[in-house]
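J.: prediction below, plus the sequence it came from.
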Amino acid sequence: MMSEPLALISVPMLAALEPAFQRGGLATARAWELTDDERARVRAIVHAGEFVLTPEFLGSLPALGLIACVSVGYDGVDVPWCRARGIEVTHAEGLNAEDVADHAIGLMLAAWRNLPALDRTVREGRWRQEERLNPQPSLGGRTLGVVGLGHIGAAVARRAEAMRLTVQWWGPREKEAPWPRAASVLELAKACDILVVAARAEPSNRGLISAEVIEAVGPKGLIVNVARGSLIDEEALVAALKDGRLWRAALDVFAQEPTPPERWADVPGAVLAPHTGGSSSEAIPLMVEQAIDNVRRFLAGKALASPVAA
């Protein structure tokens, strides 16, 4: 009798999703508790795309044929390496884009209007009526630049227009869009007051938001990142905030996650969130169900629902 195929939960962060896969009729195992018998039966991996899957680990799973990312991103998966070995890769394309865009706008507003500091002022009893007359810059008439005009970037751009912002964008590939495309990410940074990073992380764009780009956004500008920490030179960002060469930053993602709290202890103008942009009660079930559907389809020999584009 053929052994039952297994869907492998790749990281402890996803352990809470295991019952959903089991209810979906899939037998599961956990990568951090994997036995030799289970290793031979693993046909699919259920994965969060930001975590790296090494060739050594993947090569130790002789029956592996699918990596089903519950996340939109899949930057921890070497897709060409997998394809060369007949391993398919899927992801949750577009399912949480509206929620991530909401989060990006929330971060933008929190940083632009300095809301965390104002909250502390009230809670700590430092409210002074005369400080209400200290002017805060308005958003109206500012320029927002979007790096990466995929599902998330376009959703951010639509929201920004409704907030009286002028929108530009840049991405490595031309596409039809109602907003003008800058000649480069540097030119976009020079033109905008707020730079929102929403691009898909790839080896080719590591450190895309470089010290030069950060400098171009400038001492009156704001950078928001809801993509991946790898896209920003974090050392340069921290230095620019400390030196006043960048006004503010609002980050949901970091070079290391969880990011060390001491790294940000003395960094002014930073609003930080723990990589929760797409974690809504509506989006997560959709993303999990799509991953379950992809695993079922793979095991049944059917076309996958959301394969990573070639």
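T.: Nice, I can see it. Residues are numbered from 1 along each chain as shown.
J.: going forward, measure contacts between C-alpha atoms and count neighbours the same way
T.: Fine.
J.: please enumerate the helices of this protein.
T.: Assigned by DSSP state H, the chain shows helices spanning 18-23, 36-41, 55-59, 79-84, 97-112, 115-123, 151-162, 185-191, 211-217, 234-243, 283-300.
J.: the fifth one vs helix 151-162, what angle?
T.: Comparing the axes of helix 97-112 and helix 151-162 via axes from the mean of the first three to the mean of the last three C-alpha atoms, to 10 degrees yields an angle of 50 degrees.
J.: list the helices and strands helix 97-112 packs on?
T.: Identification of packing neighbours for helix 97-112 by 3 or more C-alpha pairs under 8 Å, 6 or more residues apart in numbering; DSSP states H and E yields helix 151-162, strand 222-225, strand 248-251, strand 270-272.
J.: that one versus helix 283-300: what angle between them?
T.: Helix 97-112 and helix 283-300 are oriented at 140 degrees to each other (the same axes, to 10 degrees).
J.: what are the contacting residues of helix 97-112?
T.: 115-116, 137, 151-153, 155-156, 159-160, 196, 222, 224-226, 248-251, 269-271, 277-280, 283 (C-alpha atoms under 8 Å, 6 or more residues apart in numbering).
J.: how about the first one?
T.: Residues from elsewhere that reach helix 18-23, judged by C-alpha under 8 Å, 6+ apart: Ile9, Ala27, Thr28, Val288, Ile292.
J.: second structure for comparison follows:
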Amino acid sequence: MNDTLLLLVPIAAEHKALLLARFQVIEATDPAARAAAIAAHAADIELVLTNGSVGFTAAEIAALPRLKLLAALGAGYENLDRAAARARGVALCNGAGTNDDCVADHALALLLASVRALPQQGKALRAGIWRDDLLLYPSLGGRRLGIVGLGAIGRKIAHRAAAFGMVIGYHNRTPRPDAGDASYFDSPQGLAAWADDLVVATPGGAATRHIVDAAVLAALGAGGHVVNIARGSCVDTAALAAALKAGQIAGAALDVYESEPQPPAELASLDNVILTPHVAGWSPESVRASVQNFIDNADALRRGAPLPTPI
């Protein structure tokens, strides 16, 4: 008999088919359906597939006596109660590495669009304004890119940015021996003072909440652009809005924000802000790889083998 899976995140039909072929799937992608599914199927659920934003609580773990694997579809897992899972002997895994390239691609797309003011130039063109009456915007080559969080995704962003001729600096809890020519800074503010542009690629959670704050934005300066593909909590939205309105920085491009799934009201009306709906890691290839990775972890657990991507 197939294991029973509680699916808490929406995925496309073609990827859901991979799960339906392998598990008894209970889909519950909104809070009411989630509560109802747990109440009705608590005795059956053995696997839970969620993500870092949606999470899974200690109370929910306690309600599922047969739970054996709690999984995050993507790399993030900040809202999974890992302590409660471990105390119950529930295995934990995530989708580390399955969407890194997709996120890094999106980060560079956002950075290029912001620095080159692509939305503003498109809007001007539609209003009948030709290039002779527009500002000139800088190339990426030679600009200094500060990366907050040089993990797997941060390193891929650095590699792509270096191909554009950017000079790379980074802030991490500690220096990385595999950082190559990238310069290490021991504080986000120090990194921002050096950088022309800033990309946030650090994990979410309490330790990185508002790691980009008013002081960091002031240090970045009037020509700077901020890109966030990490977690919305990593950037102080009110401080970012104030900096943009005051001309303290030049622009921002965000795939994640504190108000999601609602767009940030303070930023949505600003011409120098680009917003995408938390899709940096989403492509047909990356979602399929993430779902297959979950299946591989579930199969490994059933065999008693080490999980491919344990948390």
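T.: Good, I have the coordinates. Treat the numbers as computed from the prediction; the structure is a model and nothing was measured.
J.: where does the TM-score land?
T.: The TM-score (TM-score structural alignment, normalised by the length of structure 1) is 0.91; 302 aligned residues with a C-alpha RMSD of 1.9 Å.
J.: hang on, the earlier thing: out of the helices of structure 1, flag the one nearest Gly171 of structure 1.
T.: Ranking those by proximity to Gly171 of structure 1 (C-alpha to C-alpha) places helix 185-191 first, at 7.6 Å.
J.: one step back: got CSV for the helices and strands packed on helix 97-112 of structure 1, with mean neighbour count and distance to Ala300 of structure 1 too?
T.: Supplementary listing: these in CSV, determined by neighbours: other C-alpha atoms under 10 Å; distance: least, C-alpha to C-alpha, whole Å:
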stretch, mean neighbour count, distance to Ala300 of structure 1
helix 151-162, 20, 30
strand 222-225, 26, 39
strand 248-251, 26, 41
strand 270-272, 22, 43
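J.: make JSON lines from those and add distance to Val70 of structure 1 to it.
T.: Formatted as JSON lines, those follow (distance: least, C-alpha to C-alpha, whole Å):
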{"stretch": "helix 151-162", "distance to Val70 of structure 1": "16"}
{"stretch": "strand 222-225", "distance to Val70 of structure 1": "21"}
{"stretch": "strand 248-251", "distance to Val70 of structure 1": "22"}
{"stretch": "strand 270-272", "distance to Val70 of structure 1": "24"}
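J.: what residues sit buried inside stretch 107-126 of structure 1?
T.: Of the residues in stretch 107-126 of structure 1, Leu107, Met108, Ala110, Ala111, Trp112, Asn114 count as buried by neighbour count, 16 or more other C-alpha atoms under 10 Å.
J.: how far does it sit from the chain's center?
T.: 24 Å (C-alpha atoms, centre = their mean, to the nearest Å).
J.: swap in stretch 10-30 of structure 1?
T.: Relative to its chain's centre, stretch 10-30 of structure 1 lies at 22 Å (C-alpha atoms, centre = their mean).
J.: which ones are touching Gly52 of structure 2?
T.: For Gly52 of structure 2, the contact set (C-alpha under 8 Å, 6+ apart) comprises Ala72, Leu73, Gly74, Ala75, Gly76, Tyr77, Glu78, Asn79, Leu80.
J.: most neighbours, which of the residues you listed?
T.: Note: the member of those with the most neighbours is Ala72, at 29 neighbours, neighbours being other C-alpha atoms under 10 Å.
J.: quick check: it touching Cys93?
T.: Yes - the pair formed by Ala72 of structure 2 and Cys93 meets the contact definition of C-alpha atoms under 8 Å, at 6.4 Å.
J.: and the contacts of helix 18-23 of structure 1, which is closest to Arg200 of structure 1?
T.: The shortest separation between Arg200 of structure 1 and any of these is 20.1 Å, and it belongs to Val288 (by C-alpha to C-alpha).
J.: list the contacts for that closest one?
T.: Counting by C-alpha under 8 Å, 6+ apart, Val288 of structure 1 has contacts Leu17, Ala20, Val70.
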